[in-house]
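Enquirer: pasting the structure only:
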């Protein structure tokens, strides 16, 4: 029988996470150059933002790759601290909802940004 040591699993998870971060940084540089410049995220600062975005998204139950990437994009487009920005109470409300999956939360945020819906009082799951 073949066994994987705990350390090996941890190393694999770290490699997968770093690969996601590298791909996300590359994509953000291509898709959001003006936002990156506006926030002064040159060099390692952008990678640090992505690391923080992964951790923050995970804390809100957002774990699917596309959802995490959208969360990080919101950090660039809305505010690096959009999840608790007093100017964006609708985002905070959505992210704190425990009755929604991570995907449902990001769908509501996307709907709000694109269509102006999905904020307070929305019960879609």
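Expert: Everything's here; your move. Just so it is clear, the model here is predicted, and its values are computed rather than measured.

Enquirer: going forward, measure contacts between C-alpha atoms and count neighbours the same way
Expert: Will do.

Enquirer: element containing the residue nearest to the spatial centre of the chain?
Expert: In the chain, the residue lying closest to the centroid (Cα atoms, centre = their mean) is residue 71, at 2.7 Å. Following DSSP states H and E, one finds residue 71 within helix 65-77.

Enquirer: Return the distance of that helix from the chain's centre.
Expert: Distance of helix 65-77 from the chain centroid (Cα atoms, centre = their mean, to the nearest Å) equals 4 Å.

Enquirer: Give me the buried positions along the helix or strand following it.
Expert: As assigned by DSSP H and E, the chain's next helix or strand after helix 65-77 is helix 89-96. Across helix 89-96, burial judged by 16 or more other Cα atoms under 10 Å covers 90-92, 94-95.

Enquirer: still on that earlier bit, tell me what the helix holding residue 71 is packed against?
Expert: Packed against helix 65-77, as judged by 3 or more Cα pairs under 8 Å, 6 or more residues apart in numbering; DSSP states H and E, are the following elements: helix 6-31, helix 33-38, helix 44-59, helix 102-115.

Enquirer: follow-up on the earlier one: out of the buried residues of helix 89-96, which is nearest to residue 63?
Expert: Nearest to residue 63 out of the buried residues of helix 89-96 is residue 95 (Cα to Cα; 12.8 Å).

Enquirer: Put this next to the previous one:
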């Protein structure tokens, strides 16, 4: 029988987070070059890790949900979720429903807000 100890489990979790951070960093390098250039590789990775923690504070744990949260951080600013100029963000994140429903609402409202700004 195989036994996985807590330390080993934590190591596997860290490997998964590192992989996710690397993939998201590469995505930002390609799709948000201005923000990527301003922060640099290490700054982007640090911002992504910060975003992972912020997303978790709203019970957003799936890769897809965290990806949306972090992308919105890069588009609307690192404190978009508590920015008084963006009240829709905290309402969506703190609203009723499971993670998928809240993230879906967040994405819809963010897209509308972005179109209105343009």
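Expert: Thanks, I have the structure now. All values reported here derive from a predicted model rather than from experimental measurement.

Enquirer: Any idea what the TM-score is?
Expert: After superposition, the two chains reach a TM-score of 0.88 (TM-score structural alignment, normalised by the length of structure 2), with 113 aligned residues with a Cα RMSD of 1.3 Å.

Enquirer: quick revisit: want to throw the helices and strands packed on helix 65-77 of structure 1 into CSV with mean neighbour count?
Expert: Below are the helices and strands packed on helix 65-77 of structure 1 laid out as CSV (neighbours: other Cα atoms under 10 Å):
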stretch, mean neighbour count
helix 6-31, 14
helix 33-38, 14
helix 44-59, 17
helix 102-115, 18
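
Enquirer: mind putting those helices in a markdown table, distance to residue 80 of structure 1 included?
Expert: Listed next are the helices and strands packed on helix 65-77 of structure 1 as a markdown table, based on distance: least, Cα to Cα, whole Å:
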| stretch | distance to residue 80 of structure 1 |
| --- | --- |
| helix 6-31 | 14 |
| helix 33-38 | 11 |
| helix 44-59 | 8 |
| helix 102-115 | 15 |
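
Enquirer: between the ones you listed, which gets nearest to residue 84 of structure 1?
Expert: So among those, helix 44-59 is nearest, using Cα to Cα, at 10.9 Å.

Enquirer: how about the closest one, which residues of structure 2 does it hit?
Expert: Alignment of helix 44-59 of structure 1 against structure 2: residues 42-57, by TM-score structural alignment.

Enquirer: Just the residues contacting the matching stretch, thanks.
Expert: 21-22, 24-25, 36, 61, 65-66, 69-70, 73, 78 (Cα atoms under 8 Å, 6 or more residues apart in numbering).

Enquirer: Dump those to TSV, plus distance to residue 44 of structure 2.
Expert: Listed next are those as TSV, based on distance: Cα to Cα, whole Å:
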residue	distance to residue 44 of structure 2
21	9
22	10
24	9
25	6
36	6
61	20
65	18
66	15
69	14
70	10
73	11
78	11
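
Enquirer: Which member of these is positioned nearest residue 101 of structure 2?
Expert: residue 65 (10.1 Å).

Enquirer: Can you verify my assumption that that closest one contacts residue 100?
Expert: Yes. The criterion here is Cα atoms under 8 Å, and residue 65 of structure 2 meets it with residue 100 at 7.2 Å.

Enquirer: Next up, the contacts around the equivalent of residue 70 of structure 2 over in structure 1.
Expert: Matched by TM-score structural alignment, residue 70 of structure 2 corresponds to residue 72 in structure 1. For residue 72 of structure 1, the contact set (Cα under 8 Å, 6+ apart) comprises 49-50, 53-54.

Enquirer: mind checking how far residue 72 of structure 1 is from residue 17 of structure 1?
Expert: To residue 17 of structure 1, residue 72 of structure 1 is 14 Å away according to Cα to Cα, to the nearest Å.

Enquirer: Same question for residue 111 of structure 1.
Expert: 27 Å.

Enquirer: How about residue 62 of structure 1?
Expert: 14 Å.
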